[in-house]
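Asks: One predicted model, sequence on top.
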Amino acid sequence: MKNYAIIFLISLFAMACDKRIDEISPLIKVDKDGELSSAAGIVESTVGNYSLLRENSTPSYDEPLLNLSEGRGNNITLRTFGPADKISDGFFFQNSNSPTLGFSSDFYRGSYQLIVSINTTLEGIDKLEKTNLASLPEADRNSILYAKGENHFLRALAYFNLIRLYGKPYYQNAAGNTGVALKKTSDVKEIPAPSTVKEVYDFITEELKTAAQLMKTPVVKTNSFASKEAAWALLSRVYLYMGGSMASPDATYNQAAVTYADSTLTQNGGKLALLQGNDYKNLFADDQDGSIGRAKFAANKEIIFAFDNMTGNTRIGIYYNYDPTYGMGALFIPSSDLKQLFTAQDIRSNFFKVNTGTGLTETTKLLVLLYQLLTRAPNIFLRTGELYLNRAEAYAKMKNYTMARADLRTIHTRAGLPESDINSIADQDLLAAILKERRMELAFEGHAGYDYFRNGLPMIRKAADNNGKELIIQPDDPKVVLTVPNF
């Protein structure tokens, strides 16, 4: 990547009193009149924006996001218990603002690094569109329009991950509760006040609709880049989060979740499919020696969008896998509560492995060419398996039990389990069964706590997985929401 594709690093500070962005100061600046005045520069700067989804010398995005998303659920437990520290802060729901005692400050800073970098690129595109876009060759025009869509997608993804952690669940008075600041420019003097949860979600959905439309431009990219299908898939997830609790669902948003899942699964031109049999087994099987080839995933039809870690530099693998050579890793191990849900017949039981160095069971979902604590496993943000479960949950909330049962059956039987398991479930119990299947199917992929809280359910961690004391976090507990960090 050219030097000018390294967009810039920023210092981001937040005021404790009003939870606003206080200062954004670029250290390495891209020139909108230089690098961003050409199609090549815009494409390179967009690639640079993708790079901010992974840690860059410090744990700025993927590691904090995985820690906070999975650590605040009940799919994992700590390999070694002790006083709360940076790694276990989220697990203990301490919600520390300290950069040394938790990952919130790293994630918050990394998120706005990404957002401001995207804003800079979009401003460059806007300027080019107003000057000489029409005079460029068609291929350049297409590259620019597609890159614009990619940046809108990345900005929506960044805000969605922020609002999941720093905003209350949508059904809890979204129009009245404070969310996060919507910073839409690269201007260091622009200091937006926090928007409401509803305003943030509205912005996200509009961003994704814009992104999907722009990415219909005839540009061919692999699934390590955004696409119209990725935008639709994320819209399905976002609307599911807006779809209300189990007790009080919202039919309009749940129908939207269904619609966008349908669009992704049926209008992808044959690019996407639900993997079956050995292909599905190999999606998350142990590939520590690289023989399966999981690190190269461009031909994998289940993956809609993932970050390509072939070049290394991510530490997300050490969360789940212990490296006996270095005596480190496996900070989180699968909870006993989760493991007991899987039978030997379930293909997903192959996504667990006993580590000979510790004698403990680990997940293989990130066990790909593990070397010096770095994994080459793709960091999967969106895949088709989730969409069937999104659609099943939304259908069940709308009491369309026939369609909900069909989607649940698809995922359940894909895992090698009998169809009769699903056919025997009473309609009133179907939604709970879908959430159980979702927990099993998407374990360790960053959905854990959110699926409880957004549905108005408590997150219950059994005593065996919480150092001998049961932990219950209610969906309206203040601990569900992180406070904006103080710098």
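Replies: It's in.
Asks: contacts, neighbours, all on C-alpha from now
Replies: Will do.
Asks: element containing residue 217, please.
Replies: According to DSSP states H and E, residue 217 maps onto no helix or strand at all.
Asks: An error on my part: the question was meant for residue 402.
Replies: Taking DSSP H and E as the definition, residue 402 sits inside helix 401-414.
Asks: Would you mind pulling up the elements that that helix packs against?
Replies: Contact partners of helix 401-414 among helices and strands, from 3 or more CA pairs under 8 Å, 6 or more residues apart in numbering; DSSP states H and E: helix 384-397, helix 420-423, helix 430-441.
Asks: Tabulate those (a markdown table), appending mean neighbour count and distance to residue 50.
Replies: Formatted as a markdown table, those follow (neighbours: other CA atoms under 10 Å; distance: least, CA to CA, whole Å):
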| stretch | mean neighbour count | distance to residue 50 |
| --- | --- | --- |
| helix 384-397 | 25 | 21 |
| helix 420-423 | 14 | 40 |
| helix 430-441 | 19 | 26 |
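Asks: so where do the helices sit in the stretch 151-300 of the chain?
Replies: Ranges of helices in the stretch 151-300 of the chain, per DSSP state H, counting those that start in this stretch, are 197-214, 228-241, 251-266, 277-283.
Asks: also this one, for the comparison:
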Amino acid sequence: MQSNYIKNTILVSVVLFTLLMFNSCDRFTDVGLPKSQITRDLVFKDDELAKSAMAAVYRSVYETGFISGGNSGAQILFGTYADELQSYASATSDTTIFYQLSHLASSTKINSLWTTTYSQLYNINSIIEGVENSENLSLDVKNRLKGEALFLRSILHLYLVQAYGEIPYVNSTSYEVNQIIGKSSVNTVYGLCKADLQAAVNLLPATLPAGNRIYPTKMAAYTVLARIAYYEKNWEDAVQYSSVVINNTLYKMETDLNKVFLKDSSGSIFQLLPFNSTSSTSQGNVFILNTAPPTNVALRQDFVNEFETGDGRRTSWIGQKTDSQGKVYYYPYKYKQYSTGPSSTEYSVVLRVEELYLIRAEAYIQKNQYDLAVADLNKIRTRAGLSSLAGTADQIFLNSALIKERRSELFTEFGHRFVDLRQHDLLDLVMTIKKTNWKPHFRLLPLPEKELLLNPNLNPQNDGY
């Protein structure tokens, strides 16, 4: 059953979108107009209005931006950018521009991805400031909303830094500060993300029951901390944070591959709620092919061909559609529901426990604890119906096995493949084979041209653009 937290948003979220959460302009440096303060004072005098303001943020990140399951999200954009998806959309569509690598600093999606995310961050910072300054909210609501906002602030900055490299870490709604803010180094951004997550750990509930993991918890914060440790190659922290979640008995891999993306999956750590109880996820609507040839995206043939024989993920998580000429097209079928029905059985999975087994396996490989690495990899492989890897001290072999498992397990989930290739120094090697027009500077997106013109402190532009 959905909590009153969600139910109460139906009435007031529209008002809050208009009055509070979306007073921001097209650029994140334009936000902070005084009129929003009047509304903030009213909203943060009431627990239910404050919770509804936070629900408006969740609706925003579900609909658009990096962790949206739709066309604007990282899974579509970076899936086409790298070697997972092929675009069949028009030549001027964002997916085709990313697929063909014809993006420029002036491209609409380059700018909108940036501005959308910073607008969301402004709204999140408005929540944090409103909660901190309120004398009327209950302590439980203050802690919960601040913890959730800190978590979201961290994960959105993390996606920004993976896409653009050095970026501003925005943690206030001050117009005077934000209009002249400069970039922070990648390592600095990681440090600020970690600080937000560690603060969130002290405020968030430890766990939530399966089927209701639509809010961040301590386990979600630990999961993102483990991901940052993977990016930083801090293998001690990677083991520590991954193990906290893996060892929690409430978060277990589903043995049935067809249950992994259900809303009550025991392996889900953080999910986003669709529009209502009868709506399917954005992923289902975007990926599932009802007609062929596709009009948007489909899986690349070489991606499908590279699955290991007998891999259950190939049969359970990939669907196919044949056109009138007999040509077969393949699509991601992790989410099985396509359109609104009597009830929604799936939520959009942002974080799940399988990623932590893969992070910890790599950490064990780098720490020369090969038996432990093999044990974690085999948990992923045996669930997929594959034979177990034998114990070995061959680090090159284990690294290769790890990369293959990450690709087969996490495909089309918010850009993992693109980041993994870069993380393992394989991006140029792989992509020059897959796309003849690939260039090394494509490892990052360009900073939006409009933002550089408005705020010179964001210079220099990323190399190659």
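Replies: Yes, it's here. Worth saying up front: this structure is predicted, and the values here are computed from it rather than measured.
Asks: Please pull up the equivalent of residue 152 of structure 1 in structure 2.
Replies: Aligned counterpart of residue 152 of structure 1 in structure 2: residue 150 (TM-score structural alignment).
Asks: Now do the same for the residue nearest the centre of structure 1: helix, strand or coil?
Replies: In structure 1, the residue lying closest to the centroid (CA atoms, centre = their mean) is residue 381, at 4.7 Å. At residue 381 of structure 1 the chain is in strand, as set by DSSP: H, G, I helix; E, B strand; the rest coil.
Asks: residue in structure 2 matching it?
Replies: So residue 381 of structure 1 corresponds to residue 350, using TM-score structural alignment.
Asks: That match contacts residue 273, doesn't it?
Replies: No - at 10.6 Å, residue 350 of structure 2 does not count as touching residue 273 under the criterion of CA atoms under 8 Å.
Asks: what sits in contact with each of the two?
Replies: Common contacts of residue 350 of structure 2 and residue 273 (CA atoms under 8 Å, 6 or more residues apart in numbering): none found.
Asks: The counterpart of residue 57 of structure 2 in structure 1: neighbouring residues, count only.
Replies: Using TM-score structural alignment, the equivalent of residue 57 of structure 2 in structure 1 is residue 49. When neighbours are defined as other CA atoms under 10 Å, residue 49 of structure 1 has 26 of them.
Asks: By how much does the helix or strand hosting residue 49 of structure 1 deviate from structure 2 on average?
Replies: Using DSSP H and E, residue 49 of structure 1 sits within helix 39-51. Following the fit onto structure 2, the mean deviation recorded for helix 39-51 of structure 1 is 1.6 Å by mean CA distance after the TM-score superposition for structure 1.
Asks: Spatially nearest residue to residue 366 of structure 2, not counting backbone neighbours?
Replies: The shortest distance from residue 366 of structure 2 to any non-neighbouring residue, by CA to CA, 6 or more residues apart in numbering, is to residue 235 (7.2 Å).
Asks: Repeat that for residue 42 of structure 1.
Replies: In space, residue 42 of structure 1 comes closest to residue 36 once its chain neighbours are excluded; the distance is 5.2 Å by CA to CA, 6+ apart.
Asks: The one you found pairs with which position in structure 2?
Replies: Per TM-score structural alignment, residue 36 of structure 1 is aligned with residue 44.
Asks: Its match against residue 52, yeah?
Replies: No - at 10.3 Å, residue 44 of structure 2 and residue 52 do not qualify as touching, with contact defined as CA under 8 Å.
Asks: Need the overlap of contacts for those two.
Replies: Jointly contacting residue 44 of structure 2 and residue 52 under the rule CA under 8 Å, 6+ apart is no residue at all.
Asks: returning to that earlier point: would you mind giving the helices and strands packed on helix 401-414 of structure 1 as TSV with distance to residue 207 of structure 1 added?
Replies: Formatted as TSV, these follow (distance: least, CA to CA, whole Å):
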stretch	distance to residue 207 of structure 1
helix 384-397	20
helix 420-423	37
helix 430-441	27
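Asks: And these: which comes nearest residue 76 of structure 1?
Replies: Closest to residue 76 of structure 1 of these, according to CA to CA: helix 430-441, at 11.6 Å.
Asks: Name the surrounding residues that touch stretch 323-338 of structure 1.
Replies: The contact list for stretch 323-338 of structure 1 (CA under 8 Å, 6+ apart) reads 74-80, 87, 317-322, 357, 360-363, 372-373, 440, 462, 464-465.
Asks: again, only this time at 7 Å
Replies: 74-79, 318-322, 357, 361-363, 373, 462, 465 (CA atoms under 7 Å, 6 or more residues apart in numbering).
Asks: ok so, going back, return the set of buried residues in the helix holding residue 49 of structure 1.
Replies: Neighbour-count burial for helix 39-51 of structure 1 flags 39, 41, 42, 43, 44, 45, 46, 47, 48, 49, 50, 51 (criterion: 16 or more other CA atoms under 10 Å).
Asks: Export the residues you listed as JSON lines, with columns for distance to residue 190 of structure 1.
Replies: JSON lines is the format used below for those (distance: CA to CA, whole Å):
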{"residue": "39", "distance to residue 190 of structure 1": "28"}
{"residue": "41", "distance to residue 190 of structure 1": "25"}
{"residue": "42", "distance to residue 190 of structure 1": "23"}
{"residue": "43", "distance to residue 190 of structure 1": "26"}
{"residue": "44", "distance to residue 190 of structure 1": "26"}
{"residue": "45", "distance to residue 190 of structure 1": "22"}
{"residue": "46", "distance to residue 190 of structure 1": "23"}
{"residue": "47", "distance to residue 190 of structure 1": "25"}
{"residue": "48", "distance to residue 190 of structure 1": "23"}
{"residue": "49", "distance to residue 190 of structure 1": "21"}
{"residue": "50", "distance to residue 190 of structure 1": "24"}
{"residue": "51", "distance to residue 190 of structure 1": "25"}
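Asks: Nearest residue to the residue nearest to the centre of structure 1 in space, ignoring adjacent ones along the chain?
Replies: Spatial nearest neighbour of residue 381 of structure 1, chain neighbours left out: residue 306 (5.3 Å); criterion: CA to CA, 6+ apart.
Asks: try residue 38 of structure 1
Replies: For residue 38 of structure 1, the spatially nearest residue (CA to CA, 6+ apart) is residue 128, at 7.8 Å.
Asks: That neighbour belongs to a strand?
Replies: No - counting by three-state DSSP, residue 128 of structure 1 is not part of a strand but helix.
Asks: Residue 37 is in contact with that one, correct?
Replies: Yes - in this structure residue 128 of structure 1 lies within contact range of residue 37 using CA atoms under 7 Å: 6.1 Å.
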